[in-house]
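Trainee: Need coordinates for the following:
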Amino acid sequence: MKNLFSMLSCAAMAAGGLSIAAPAAAQSTLETVKARGHLNCQVGPPRAGFYQLLESGDWEGSDVAVCRAMAAAIFGDPNKVEFQSVSASVRFTSLANGESDVLSRTATWTVGRDAALGIDFTAPVFHDGQGFLVRKDSGIKSAYDLTGATVCVITGHTSEATLQDFSRANNLDIQAVAFDDSAIVNETYLNGGCDAITTDKGVLASEARGFPDPSEHVVLPEILSKEPLTPAVRNGDNQWGDIVQWTVFALINAEELGITQANVEEIAANPPNPLVARFLGAEGELNTGLGLPKDWVVHAIKAVGNYGEIYEHYLGDGRPEALGIPRAGSANALWTEGGLMFSPPFR
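Mentor: As a prediction, this is how the structure comes out:
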């Protein structure tokens, strides 16, 4: 199915009022998605590594892969998904109002969002932290050198409040300049309208890829925050939340077990042990509560690979187009390698 590129209007969203309580639904989200024939997946404005719009009109990236895995799990076809590109200021409203089935983009899981916006977060797909991007020739070597600096930030991000907290705590008198659109943030910075950009470090690496000369810019070493970037769903449909969450866990568990895009079908046909047999649906009924086919995990892994494959392809150094963000020694490594990425048991 051809992907949909729809930039939703902020004004139109605002016209619906400030309340973002989820609408009443006569059927479950899974039933709605099946009846529609495709998944509506919300991403952000194009961003290399995470959700990038290609010249062909197709989307690719690590967050895109999560939705393709979901579509494969539900329909057996990773292409039965339409992508909605939504600005940061209205992303949660769009999800809570039912325009999107799932939010799969660089969105930080916080208590304020989880408890008050009519949405539920599921399982982190990337652990990041806020930082600063500056010009190499600026003489700025540390975030603590930003006294009196003007810093560009995106409206509606956790980065905005974290920047204020960092400035106040360290008496830096940083002047924030907020914009709704990351493209305007970048343009303002490149034209000298601000001394630095602040957001998650992974996002900074992605944005710098699009600059005329990425080598002229550097991300400062300090990490201001913890940013678990997590897919989200609407409140009130536990089964749908489980489907999104356990799709992420399936990608991670497959990496733990050494199951890849290339070998998943072969292993499913001849599971080496009962644990793998249950995971891949060769025995047991772990799919029943989710409302998915017995072999949903096989379809998901066959479509996009395991978590490690996705990471290296888009975020690591698996190819020249990837962001080159090291995984080893980071929170994004598997728990068996000192990181935070793990899956609860499939049993």
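
Trainee: can we go C-alpha only for contacts and neighbour counts from here?
Mentor: Noted.

Trainee: Contacts for stretch 305-325, please.
Mentor: Stretch 305-325 has contacts (CA atoms under 8 Å, 6 or more residues apart in numbering) with 48-50, 61-62, 65, 202, 205-206, 209, 250-255, 259-262, 304, 326-327.

Trainee: got the residue ranges for the strands in the stretch 201-347 of the chain?
Mentor: With DSSP state E, counting those that start in this stretch, the ranges of strands along the stretch 201-347 of the chain come out as 217-219, 227-229, 232-234.

Trainee: Any idea how far the second one is from the middle of the chain?
Mentor: A distance of 9 Å separates the centroid of the chain from that of strand 227-229, by CA atoms, centre = their mean, to the nearest Å.

Trainee: can you tell me which residues contact V153?
Mentor: Counting by CA under 8 Å, 6+ apart, V153 touches 159-160, 176-179, 185, 197-199.

Trainee: Repeat the analysis, applying 10 Å as the threshold.
Mentor: 132, 159-161, 163, 176-182, 184-186, 194, 196-199 (CA atoms under 10 Å, 6 or more residues apart in numbering).

Trainee: now swap in P124 and tell me
Mentor: Applying CA under 10 Å, 6+ apart, we find P124 in contact with 107-109, 227-232, 245, 248-249, 332, 340-342.

Trainee: one more, for comparison:
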Amino acid sequence: MKKSVLFGALTVTGLVAGAAQAATLDDVKERGELNCGVVTGLAGFGAPDANGVWEGFDVSVCRAVAAAVLGDPTAVNFVPTTGQTRFTALASGEIDMLARNTTWTFSRDTDLKFDFAGVNYYDGQGFLVPTALGVSSAKDLDGATVCIQTGTTTELNLADFFRNNNISYEPVPVETNAEAQQQYLAGACDAYTTDASGLAATRATFENPGDHVILPEIISKEPLGPLVRHGDNEWGDVVRWTLNALVAAEEFGVTSANVDELSAAPGTNPEVNRLLGTEGELGAMIGLGNDWAKNAIAAGGNYGEIFEKNIGENTPIGLARGLNAQWTNGGLIYAPPFR
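Mentor: Predicted coordinates:
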């Protein structure tokens, strides 16, 4: 009798879990719009342009997912979130996914009950200081005031770095990057610390970027990527494999310029054919049409195109690919096989 009750309970639990897994994908399709959590404003990664249209490296991931699911990269409701509000927004269902330079950590994955869909930028924490401060190393910041965003991994990293080097600091808590920039430029703190990519993005907006330097120390590993809620496996697959599609497209030379042509005339590479839906039924496996990846790539280009357009070396942000180069070029960017 006890075994039957237990089996019944497990069966009900499994059915409930199975229903929950499909909820977000069904909701997005029914709504006709993706609710995507983004940063409140960070040049190159996520910010509205002069016309109020959101653009940036992370924003492009949201648009790619919308294109994959709805066939329309503009069908996105962007929800600005801070370091403090982002996880509540995701857990509560206010947003369907979060794409705003968020670090994949053990506690966020397990204790907060989120699933990271992958890494779209390998980063590390650094320090920005005025050149006039005359500092060439973070180890020279003994006694400095440091602007730091609350609710982020940078708080513990900062404390660990100063403790390990037996030096002291005074934190200046801020909630958003805009507030950090304002405080830093006003001289309320000697240094600003966050992900090095964020420092580069922030410095690019300064009137005189050359008056500020990013110190050489990288004091942490910050694998950044989009995330979804636990127990929503089907939706997690959609976000994960959309990101993978952008990465694979760059490796295979599929771009926003040639994706239509390659989709219309299948080539000799079977993996490209499967990616673009001209062979196999990969789309059906994740509840989408077979042109899902084609639509995602057409939305803003492959991973490399998105990188170069928003944060690459020819932009004001000026980031080199580095660890974010394809694995074939010595980087860590790598997509599992499409088969």
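
Trainee: Give me the TM-score for these two chains.
Mentor: With the length set by TM-score structural alignment, normalised by the length of structure 2, the two chains reach a TM-score of 0.92; 321 aligned residues with a CA RMSD of 1.4 Å.

Trainee: May I see the PyMOL selection of the buried members of the contacts of P124 of structure 1?
Mentor: Those of those that count as buried under 16 or more other CA atoms under 10 Å are selected in PyMOL with:
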select buried, resi 107+108+109+227+228+229+230+231+232+245+248+249+332+340+341+342
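
Trainee: List just the nearest of the contacts of P124 of structure 1 to S87 of structure 1.
Mentor: A107 (11.6 Å; CA to CA).

Trainee: The closest one pairs with which position in structure 2?
Mentor: Using TM-score structural alignment, the equivalent of A107 of structure 1 in structure 2 is T102.

Trainee: And for that match, nearest residue in space, chain neighbours not counted?
Mentor: Nearest non-adjacent residue to T102 of structure 2, counting by CA to CA, 6 or more residues apart in numbering: L224, 5.1 Å away.

Trainee: didn't the one you found look like it was pressed against F57?
Mentor: No - using CA atoms under 10 Å, L224 of structure 2 is not in contact with F57, being 11.7 Å away.

Trainee: Structure 1: matching residues for stretch 58-78 of structure 2?
Mentor: Counting by TM-score structural alignment, stretch 58-78 of structure 2 falls onto residues 63-83 of structure 1.

Trainee: I'd like the strands of the stretch 201-347 of structure 1 written out as TSV, with distance to Q27 of structure 1 added.
Mentor: Output for those, formatted as TSV (distance: least, CA to CA, whole Å):
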stretch	distance to Q27 of structure 1
strand 217-219	47
strand 227-229	29
strand 232-234	14
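
Trainee: Show me the residue at the heart of structure 2, geometrically.
Mentor: G225 (3.5 Å; CA atoms, centre = their mean).

Trainee: Just give me the neighbour total for A176 of structure 1.
Mentor: Residues lying near A176 of structure 1 (other CA atoms under 10 Å) number 20.

Trainee: That one looks like it's in a strand, true?
Mentor: Yes - counting by DSSP: H, G, I helix; E, B strand; the rest coil, A176 of structure 1 is part of a strand.

Trainee: Need the counterpart of it in structure 2.
Mentor: Alignment note (TM-score structural alignment): A176 of structure 1 maps to P171 of structure 2.

Trainee: which residues in the stretch 101-250 of structure 2 form helices?
Mentor: Using DSSP state H, counting those that start in this stretch, the helices assigned to the stretch 101-250 of structure 2 run over residues 106-110, 154-164, 177-185, 196-204, 233-252.

Trainee: Of all these, which one is nearest D26 of structure 2?
Mentor: Minimum separation from D26 of structure 2 across these (CA to CA) falls at helix 233-252, 9.0 Å.

Trainee: Where does that closest one end up in structure 1?
Mentor: The aligned range for helix 233-252 of structure 2 is 238-257, by TM-score structural alignment.

Trainee: What mean distance separates that stretch from the matching residues in structure 2?
Mentor: Compared with structure 2 after fitting, stretch 238-257 of structure 1 deviates on average by 0.4 Å (mean CA distance after the TM-score superposition for structure 1).

Trainee: Distance from the chain centre to that stretch, please.
Mentor: 14 Å.

Trainee: re the thing from before, hey, what's in contact with both of L224 and F57 of structure 2?
Mentor: 99-101, 120-121.

Trainee: Buried among the residues you listed? Need that as a selection in PyMOL.
Mentor: This is how PyMOL selects the buried members of these, with burial counted by 16+ other CA under 10 Å:
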select buried, resi 99+100+101+120+121
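
Trainee: Count the residues that sit near the residue mapped onto A196 of structure 2 from structure 1.
Mentor: If you follow A196 of structure 2 across to structure 1 using TM-score structural alignment, you land on K201. Neighbours of K201 of structure 1 under the rule other CA under 10 Å: 23.

Trainee: isn't K201 of structure 1 right up against F126?
Mentor: No - using CA under 10 Å, K201 of structure 1 is not in contact with F126, being 11.4 Å away.

Trainee: picking up where we left off before, in the match of helix 233-252 of structure 2, what counts as buried?
Mentor: Of the residues in stretch 238-257 of structure 1, 240-256 count as buried by neighbour count, 16+ other CA under 10 Å.
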